[in-house]
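S.K.: task: produce atomic coordinates for the following.
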Amino acid sequence: MNTPDVHTPSTPHWFTSSYSNGSGGECVECAWSDEGGALIRDSKRPRGGIVAVGEEAWRSFVTAAVRTPSNF
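M.R.: Down below sits the predicted model:
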């Protein structure tokens, strides 16, 4: 598997989904990488690990998420 180089900005701007309730219900936070991909972390453990996803993989994920009905 090829892993794209994804660089973390020196100060990522983390954000949660507009669907998050603001009362601690959000699960993940995202930030944009320097290359247009996404950085993902657990909002409850912000000093924990970060998952870096390349731009193509992020677009595929978002497209699939939008097309998939939610059961929540």
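
S.K.: switch to C-alpha atoms for all contacts and neighbour counts from now on
M.R.: OK.

S.K.: show me the strands in this structure, by range?
M.R.: Along the chain, counting by DSSP state E, strands occupy 28-32, 38-42, 51-53.

S.K.: name the helices or strands packed onto the shortest one?
M.R.: In this structure, strand 51-53 makes packing contacts with strand 38-42, judged by 3 or more CA pairs under 8 Å, 6 or more residues apart in numbering; DSSP states H and E.

S.K.: same question, the first one
M.R.: Counting contacts by 3+ CA pairs under 8 Å, 6+ apart, strand 28-32 is packed against strand 38-42.

S.K.: and this one, please, so the two structures can be compared:
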Amino acid sequence: MATNVPNAVAVRDSKDPGGRILRFTPAAWGDFRAALAEGLVD
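M.R.: Next comes the predicted model:
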């Protein structure tokens, strides 16, 4: 996860550094993390 991308949170598979990067808004990433913490995502 990288937070040094302006207005985005970038996520990639560390086992595949040349692979695709997923970019989320900080708000969407925060919602995802909150859902994980609440057990709403498996």
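
S.K.: report the TM-score for the pair.
M.R.: The TM-score (TM-score structural alignment, normalised by the length of the second structure) is 0.76; 40 aligned residues with a CA RMSD of 1.8 Å.

S.K.: thinking again about what came up before, including distance to residue 61 of the first structure, could the strands of the first structure go into JSON lines?
M.R.: JSON lines is the format used below for the strands of the first structure (distance: least, CA to CA, whole Å):
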{"stretch": "strand 28-32", "distance to residue 61 of the first structure": "13"}
{"stretch": "strand 38-42", "distance to residue 61 of the first structure": "11"}
{"stretch": "strand 51-53", "distance to residue 61 of the first structure": "10"}
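
S.K.: I figured residue 35 of the first structure hits residue 55, correct?
M.R.: Yes. Counting by CA atoms under 8 Å, residue 35 of the first structure touches residue 55, with 7.1 Å between them.

S.K.: the two: which is more packed in?
M.R.: Shown here are residue 35 of the first structure and residue 55; by other CA atoms under 10 Å, residue 55 has more neighbours (17 against 14).

S.K.: related to what we said a few turns ago, for residue 68 of the first structure, find the nearest of the strands of the first structure.
M.R.: Closest of the strands of the first structure to residue 68 of the first structure is strand 28-32, at 18.8 Å (criterion: CA to CA).
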